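Predicted model and sequence follow; I will ask about them next.
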Amino acid sequence: MRASVLVPEQSGTPTHCPYCALQCAMTVTGSGGHHTHDGGATITGRDFPTNRGGLCRKGWSAAELLKHPDRLTAPLLRGEDGVLREAAWDDVLRLISERVRTTQAEHGPDSVAVFGGGGLTNEKAYTLGKFARLALRTSRIDYNGRFCMSSAAAAGNRAFGVDRGLPFPLEDLGHASVILLLGSNAADTMPPFVQPLRRARADGGLIVVDPRRSATARLTEQGRGVHLQPTPGTDLTLLLGLAHVVVAEGLAAAP
């Protein structure tokens, strides 16, 4: 049994980019409106608050994975001889269910864990969490952001009471006349993020702190902002200096 993705012939399937957590909206359209496991699909950007129809190169090329020779289009089961062979979905799902039940019966519910990722949509992340808590009854839930976002989550909790992501809609940046980007090269790593920076750039208020002359730093050229190039290792000195100015000159909002 081969799994396939059905794509309407006319409108395509609205979805989101499977990579970073920016969740840029896109539409996937299959060639001739048929299933896309043969790689016959095209990507178009879709109007959405985070990307407004734009995509980075990862998004535009996302459909290329559909025709990669190593892409799995059916479940594989390893036989007693150690060789992986295609198997029917019903057989594989039955085996997984049996293994989960056996493992939890012997070692308890928390012996089984689930692992998500930042590329999941909110709906998928919610469903995965609900499946873990209600179906598997496990408290062991984690995601790939643990390796890169733990420190940011701790700081976000202390500063904003939110442990991940932006504490405001991305489109709110479009109303800011001054924006400080510290150690971020969004122009290369997350190009759609640059769109909300237009007003700040128009007002000359984009401030980029980066020792390198990155693509994001170059957005400050022609009077559109300031590029600060601190010596590596002096980030804390810069931030403490900024904090001192805010407090000493009475610029901080009243608690």
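Looks like it came in fine. Numbers count the residues shown, from 1 in each chain.

going forward, measure contacts between C-alpha atoms and count neighbours the same way
Will do.

which ones are touching the residue lying closest to Asp188 once chain neighbours are set aside?
Setting aside the residues directly before and after it, Asp188 is nearest to Ala215 in space (Cα to Cα, 6 or more residues apart in numbering), at 6.4 Å. For Ala215, the contact set (Cα atoms under 8 Å, 6 or more residues apart in numbering) comprises 185, 187-188.

Tell me the secondary structure at Ala215.
Classification of Ala215 using DSSP: H, G, I helix; E, B strand; the rest coil returns coil.

Tell me the spacing between it and Lys58.
From Ala215 across to Lys58, the span is 17 Å (Cα to Cα, to the nearest Å).

before we move on, what about Gly205?
Counting by Cα to Cα, the separation of Gly205 from Lys58 is 29 Å.

Which of the two has more residues huddled nearby?
Relative neighbour count places Gly205 above the other of Gly205 and Lys58, with 21 against 15, counting by other Cα atoms under 10 Å.

Just give the nearest non-adjacent residue to the more buried one, would you?
Per Cα to Cα, 6+ apart, closest to Gly205 is Val178, 4.3 Å.

let's bring in a second one:
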Amino acid sequence: MHGRPEAAPILDLHPTHCPYCALQCGMHLRQTASRKWSVESRDFPTNKGGLCQKGWTAAELLDHPERLLTPLVRDTRSDALRPTDWDEALDRIAGAIRRTQESYGRDAVGVFGGGGLTNEKAYQLGKFARVALRTSQIDYNGRFCMSSAAAASIKAFGVDRGMPFPLADIPNAETILLMGSNAAETMPPVMQYFQAQKSRGGALIVVDPRLTPTAAAATLHLQITP
């Protein structure tokens, strides 16, 4: 008789954080002898073990069959991509940057970052642009998203979009007003704090023309006209 195959032994357990939004939920990454990764719950003050779909599936990127594991280059524009090593790839990049700046000036090369960078990586990217490349052309995706929202919030309310208080204060609030926010879909783990606030008799007011899951969970939904 053949019994069930034994489960691959767990080699390591890594406490880490979900990389996808500013909530930075805590989670564990597990790796087995088969080198597969999986996400497991982690008792962390922010999310208290909960994760959204993005967090639970974060490890799938590590083993995705289409994940790039080596640089790909074209010898000519019409050629197919071929794998190469980092030495050739970086030499090509450095050569292209050098030729462009020699022909059109240092500011002809720009650097574009992203809101998903850690503070340390963002600092290094800025230093690389201004010190190594000596270009003033540096930007990031927040210019088209988060920065405009932050500027509007500062002008309207005197504060950025971030909360000036810890999440733990939410359950103790008598009344909370959410305007255009759909936390139930953008930051699902934070909804447990609003649910705790409602269970203690607090009022959750959502102002949104849409009937979102957050609006459905509110004690009062003000469905204004856009």
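That came through fine. Note that the structure is a prediction, hence the values are computed from the model and not measured.

what's the counterpart of the residue nearest to Asp188 of the first structure in the second structure?
Taking TM-score structural alignment for the superposition, Ala215 of the first structure sits opposite Pro213 in the second structure.

quick one, helices of the second structure?
53-56, 86-104, 119-127, 146-157, 183-186, 191-199, 213-216 (DSSP state H).

between those, which gets nearest to Pro45 of the second structure?
helix 191-199 (11.5 Å; Cα to Cα).

chain center to that closest one: distance?
24 Å (Cα atoms, centre = their mean, to the nearest Å).

Buried residues, it. List them.
191-195, 197-198 (16 or more other Cα atoms under 10 Å).

With stretch 44-64 of the second structure instead?
Buried, per 16+ other Cα under 10 Å, within stretch 44-64 of the second structure: 46-52, 55-56, 58-59.

cool, stretch 205-225 of the second structure as well?
205-208, 210, 212, 214-215, 217-218, 221.

Equivalent analysis for stretch 141-153 of the second structure, please.
Ala150.

Could you do stretch 21-39 of the second structure as well?
Using 16+ other Cα under 10 Å as the test for burial, stretch 21-39 of the second structure gives 23, 25-31, 37-39.

end-to-end on that stretch?
17 Å.

Strands of the second structure, start to end?
Taking DSSP state E as the criterion, the second structure carries its strands at 10-17, 26-32, 37-41, 72-73, 82-83, 111-113, 138-140, 175-179, 203-207, 220-222.

In JSON lines, list those along with distance to Ala96 of the second structure.
As requested, the strands of the second structure are exported to JSON lines (distance: least, Cα to Cα, whole Å):
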{"stretch": "strand 10-17", "distance to Ala96 of the second structure": "36"}
{"stretch": "strand 26-32", "distance to Ala96 of the second structure": "39"}
{"stretch": "strand 37-41", "distance to Ala96 of the second structure": "37"}
{"stretch": "strand 72-73", "distance to Ala96 of the second structure": "13"}
{"stretch": "strand 82-83", "distance to Ala96 of the second structure": "18"}
{"stretch": "strand 111-113", "distance to Ala96 of the second structure": "14"}
{"stretch": "strand 138-140", "distance to Ala96 of the second structure": "18"}
{"stretch": "strand 175-179", "distance to Ala96 of the second structure": "47"}
{"stretch": "strand 203-207", "distance to Ala96 of the second structure": "50"}
{"stretch": "strand 220-222", "distance to Ala96 of the second structure": "55"}
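
Which one, of those strands, ends up nearest to Ile154 of the second structure?
For Ile154 of the second structure, the closest of the strands of the second structure is strand 175-179, at 14.9 Å, according to Cα to Cα.

Over in the first structure, find the residue span the closest one aligns onto.
Counting by TM-score structural alignment, strand 175-179 of the second structure corresponds to residues 178-182.

One more: stretch 94-101 of the second structure?
Going by TM-score structural alignment: stretch 94-101 of the second structure matches residues 97-104.

Would you mark the buried spots in that stretch?
Buried, per 16+ other Cα under 10 Å, within stretch 97-104 of the first structure: Gln104.

how far does that stretch sit from the chain's center?
With Cα atoms, centre = their mean, you get 31 Å for stretch 97-104 of the first structure.

With the second structure overlaid, how far apart is it on average?
Once fitted to the second structure, stretch 97-104 of the first structure is off its aligned match by 2.0 Å on average (mean Cα distance after the TM-score superposition for the first structure).

what's next to that stretch, contact-wise?
So stretch 97-104 of the first structure is contacted by 110-112 (Cα under 8 Å, 6+ apart).

go with 6 Å
Ser111 (Cα atoms under 6 Å, 6 or more residues apart in numbering).

Which residue in the second structure aligns with Ser61 of the first structure?
Match for Ser61 of the first structure (TM-score structural alignment): Thr57.

what's near enough to touch the nearest residue to that match once chain neighbours are set aside?
Spatial nearest neighbour of Thr57 of the second structure, excluding adjacent residues (Cα to Cα, 6+ apart): Val39 at 7.3 Å. By Cα under 6 Å, 6+ apart, the contact list for Val39 of the second structure reads 28-29, 56.

Save those residues as TSV, and put in distance to Pro166 of the second structure too.
TSV is the format used below for the contacts of Val39 of the second structure (distance: Cα to Cα, whole Å):
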residue	distance to Pro166 of the second structure
His28	23
Leu29	26
Trp56	24
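
Over in the first structure, tell me which residue corresponds to the residue nearest to Thr57 of the second structure.
Looks like Val39 of the second structure aligns to Ile43 there (TM-score structural alignment).

repeat for Met191 of the second structure
So, by TM-score structural alignment, Met191 of the second structure is matched to Val194.

any idea how far Arg52 of the first structure is from that match?
Distance from Val194 of the first structure to Arg52 of the first structure, by Cα to Cα: 11 Å.

same check, this time on Val245 of the first structure
From Val245 of the first structure over to Arg52 of the first structure the distance is 37 Å, taken as Cα to Cα.

cool, Val247 of the first structure as well?
Separation of Val247 of the first structure from Arg52 of the first structure (Cα to Cα) stands at 38 Å.

Nice, that's everything, thank you.
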